[in-house]
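S.K.: Provided below are the primary sequence and the corresponding predicted coordinates.
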Amino acid sequence: MSDTARTIRVTVWNENVHEQREEAVRARYPEGIHGAVAAGIEEHLKGQVTIRTATLDEPEHGLTEEVLADTDVLTWWGHAAHGKVSDEVVDRVQQHVLSGMGLVVLHSGHFSKIFRRLLGTTCSLRWRGADDRELVWTLKPNHPVAQGVPSPIIIPEQEMYGEVFDIPDPDELVFVSSFTGGEVFRSGCTFYRGNGRIFYFSPGDQAYPVYHHPDVRRVIANAVGYVAPTGERDLPILRRSAAGWYEESAQEQA
């Protein structure tokens, strides 16, 4: 990144529930899952990002209008408390995504209110918690999110996510995973909503140290760079155009 390039402002959101309830999760992620995700982004995008974290129990879940207006990319991890996220905050995040804020949804965030709202489906899937090995295969090796990672990424222990994954067809399918039991899963997907980009990446669970995995951290950092807006944010609106408006516009620009 050049000195004149824009710094990406990242907010890493995590419900931070398992870390408070379960000693094993606290030992695995002493700074919280949000801390591990933030560290991985900083590791790979040092000097290119500023990072804040936010959690469920903060006022407005840490996602006030001021915070979101100052966020280029929001990452989202949730699992045990999807229903506790206020609809008002979901509405607010949705408007910012439609205006151009990037969103990276991680693992069980597939069932979050915001992801289901933006995709318009149940986002349900098949799962099993049984120490499966996950192989993450790259389908688009030239995609920005896939840069610098091997194919497959080998994750020795992981929760199994399998098809059918009730999502719209992704705009781009970057990764697909296979598991010990033979299941497959669309594990790395992009979606475009309004002026915003969304990337969903499934590897990562509170029961396993997946967010310490170097290749997983690389993918998340790549995704942050990919979904970051490249210009000013603007919510798409209904516009009425008179006949010949483009000719007048061209004359004004001449």
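M.R.: Arrived safely, thanks for sending. Just so you know, these numbers come straight off a predicted model, no measurement behind them.
S.K.: only C-alpha atoms for contact and neighbour calcs from this point on.
M.R.: Fine.
S.K.: how far away is the closest residue in space to R218 that isn't next to it in sequence from E248?
M.R.: For R218, ignoring the flanking residues on the chain, the nearest one in space by C-alpha to C-alpha, 6 or more residues apart in numbering is H44 at 6.6 Å. As judged by C-alpha to C-alpha, to the nearest Å, H44 and E248 stand 47 Å apart.
S.K.: out of those two, which sits in the busier spot?
M.R.: The residue with more neighbours, out of H44 and E248, is H44; 17 against 11, by other C-alpha atoms under 10 Å.
S.K.: A223 is in contact with the more buried one, correct?
M.R.: No - in this structure, H44 is not within contact of A223 by C-alpha atoms under 8 Å, at 11.2 Å.
S.K.: list the buried residues of stretch 204-223.
M.R.: 204-212, 215-223 (16 or more other C-alpha atoms under 10 Å).
S.K.: for burial, what's the neighbour tally of the closest residue to S86 other than its chain neighbours?
M.R.: Counting by C-alpha to C-alpha, 6+ apart, the nearest residue to S86 once its immediate chain neighbours are dropped is E60, at 7.9 Å. Using other C-alpha under 10 Å, the number of residues around E60 comes to 15.
S.K.: how far away is E60 from E31?
M.R.: From E60 to E31 the distance is 21 Å (C-alpha to C-alpha).
S.K.: thinking again about what came up before, the residue nearest to S86 and A250: what is the separation?
M.R.: From E60 to A250 the distance is 45 Å (C-alpha to C-alpha).
S.K.: again, but for A81
M.R.: 52 Å.
S.K.: quick one: which of the two has more around it?
M.R.: With neighbours defined as other C-alpha under 10 Å, A81 and A250 compare such that A81 has more, 13 against 9.
S.K.: pull the residues that contact the strand or helix carrying E88.
M.R.: Using DSSP states H and E, E88 sits in helix 87-99. For helix 87-99, contacts defined as C-alpha atoms under 8 Å, 6 or more residues apart in numbering pick out 60-61, 63-65, 68-69, 103, 113-114, 117-118, 193-197, 233-236.
S.K.: let's bring in a second model and compare:
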Amino acid sequence: MSLRITVWNEGVHEARQDPAGMAEYYPDGIHGAVAEALRAHLPDASVRTALLDDAEHGLPEEVLADTDVLLWWGHLAHAEVSDEVVSRVQRHVLGGMGLLVLHSGHFSKIFTRLLGTTCSLSWRNAAEREVVWTVDPTHPIAEGVPSPVVIPEQETYGEFFDIPAPDELIFISSFSGGEVFRSGCAFHRGRGRIFYFSPGDERYPVYHQPEIQRVLANGVRWAARPDLQRTAPQVSNPARDWFLEQQRS
């Protein structure tokens, strides 16, 4: 079964904030660059894009039902995302849809809701070098990814990163300014798999690096559960001694 992927981007830098500057590295938007990378690494997959300004932010029920993995990039317009759409996405994640949250999407409504913390961190944007170290080389998301990956210029993220302890920590980053950061974290919520990956600021061509593209493709493969019937865990109230009836049958 071919994977069905939706790449969501708020699109504010591209359309409102800095369209000329964005055109230098991302003429088709960050969503366009990420989608192109995934098509190259996952040629059998179906990849669509969606934007904040689309009707229902491009994430109506029928799109989410037809999505195995959703990638989320946001920065300036977290508050503009409809709570109704967030609840819809949350329901699908709990039911088994994969979610990749990228860079400043750590402050998105969907990520903070699923993790239950502020997801705040330390940051500085001074075009510093980032070195991404693999700390779990056996994890599927690390497959084929060199360690370390060197990003010549990137926004600096640093600890403390206010997230629950990751179920799986795959990458940590060090920066030339001295910070360290848990840059690749995996979580499980309900039946859904979530991967947070921090490299990828709008000012730098990070999403064009082959190693970064490989991480995203691996993340999609890991998060996807296409054969899973999409239902969230539910409360049940079995009668006493129900298991005895099953043993008799």
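M.R.: All right, it came through fine. Since the model is a prediction, treat every value here as computed from it, not as a measurement.
S.K.: what number of residues lie near the residue lying closest to A45 of structure 2 once chain neighbours are set aside?
M.R.: Distance criterion C-alpha to C-alpha, 6+ apart; nearest residue to A45 of structure 2, sequence neighbours excluded, is L3 at 4.7 Å. By the criterion of other C-alpha under 10 Å, L3 of structure 2 has 20 neighbours.
S.K.: surely M160 of structure 1 meets L135?
M.R.: No - judged on C-alpha under 8 Å, M160 of structure 1 makes no contact with L135 at a distance of 10.7 Å.
S.K.: now do the shared contacts for these two.
M.R.: F179.
S.K.: tell me the contacts of the aligned residue in structure 1 for N125 of structure 2?
M.R.: N125 of structure 2 maps onto G129 in structure 1, with residues paired by TM-score structural alignment. Contacts for G129 of structure 1 (C-alpha under 8 Å, 6+ apart) come out as 158-160.
S.K.: so where's the longest strand in structure 2?
M.R.: If you go by DSSP state E, structure 2 has its longest strand at strand 122-134.
S.K.: and that one, what's buried?
M.R.: 128-134.
S.K.: chain center to it: distance?
M.R.: The chain centroid and the centroid of strand 122-134 of structure 2 are separated by 18 Å, computed with C-alpha atoms, centre = their mean, to the nearest Å.
S.K.: now the element after it, going C-ward?
M.R.: strand 149-158.
S.K.: orientation of that following strand relative to strand 122-134 in degrees?
M.R.: 150 degrees (axes from the mean of the first three to the mean of the last three C-alpha atoms, to 10 degrees).
S.K.: which other helices and strands does strand 149-158 of structure 2 contact?
M.R.: strand 122-134, strand 180-189 (3 or more C-alpha pairs under 8 Å, 6 or more residues apart in numbering; DSSP states H and E).
S.K.: I'd like those strands as TSV, with distance to I141 of structure 2 appended.
M.R.: Converted to TSV, those look like this (distance: least, C-alpha to C-alpha, whole Å):
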stretch	distance to I141 of structure 2
strand 122-134	10
strand 180-189	9
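S.K.: closest one to L71 of structure 2 among those strands?
M.R.: Smallest distance to L71 of structure 2 across these (C-alpha to C-alpha): 13.8 Å, for strand 180-189.
S.K.: where in structure 1 does that closest one align, residue-wise?
M.R.: Going by TM-score structural alignment: strand 180-189 of structure 2 matches residues 184-193.
S.K.: average offset between that stretch and structure 2?
M.R.: Mean deviation of stretch 184-193 of structure 1 from its aligned counterpart in structure 2 after superposition (mean C-alpha distance after the TM-score superposition for structure 1): 0.4 Å.
S.K.: ok, residues contacting that stretch?
M.R.: By C-alpha under 8 Å, 6+ apart, stretch 184-193 of structure 1 touches 97-98, 118, 136, 161-165, 170-178, 197-203.
S.K.: mind checking which of these land in helices?
M.R.: Counting by DSSP state H, the part of the contacts of stretch 184-193 of structure 1 found in helices is 97-98, 118.
S.K.: among these, who's most crowded?
M.R.: Busiest of these [other C-alpha under 10 Å] is V97, holding 28 neighbours.
S.K.: map it across to structure 2 for me.
M.R.: By TM-score structural alignment, V97 of structure 1 lines up with V93.
S.K.: and T71 of structure 1, by the same measure?
M.R.: T71 of structure 1 maps onto T67 in structure 2, by TM-score structural alignment.
S.K.: okay, and the host helix or strand of R217 of structure 1 goes to which residues in structure 2?
M.R.: R217 of structure 1 belongs to helix 214-227 when assigned by DSSP H and E. Mapped onto structure 2 using TM-score structural alignment, helix 214-227 of structure 1 covers residues 210-223.
S.K.: turn the contacts of G129 of structure 1 into CSV, including distance to C123 of structure 1 and neighbour count.
M.R.: Below are those laid out as CSV (distance: C-alpha to C-alpha, whole Å; neighbours: other C-alpha atoms under 10 Å):
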residue, distance to C123 of structure 1, neighbour count
Q158, 20, 23
E159, 17, 22
M160, 15, 25
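S.K.: from those, pick the one nearest H18 of structure 1.
M.R.: Distances from H18 of structure 1 to the contacts of G129 of structure 1, taken by C-alpha to C-alpha, are shortest for E159, at 15.5 Å.
S.K.: skipping adjacent residues, who's closest to the closest one in space?
M.R.: G129 is the one closest to E159 of structure 1 (C-alpha to C-alpha, 6+ apart), at 4.7 Å.
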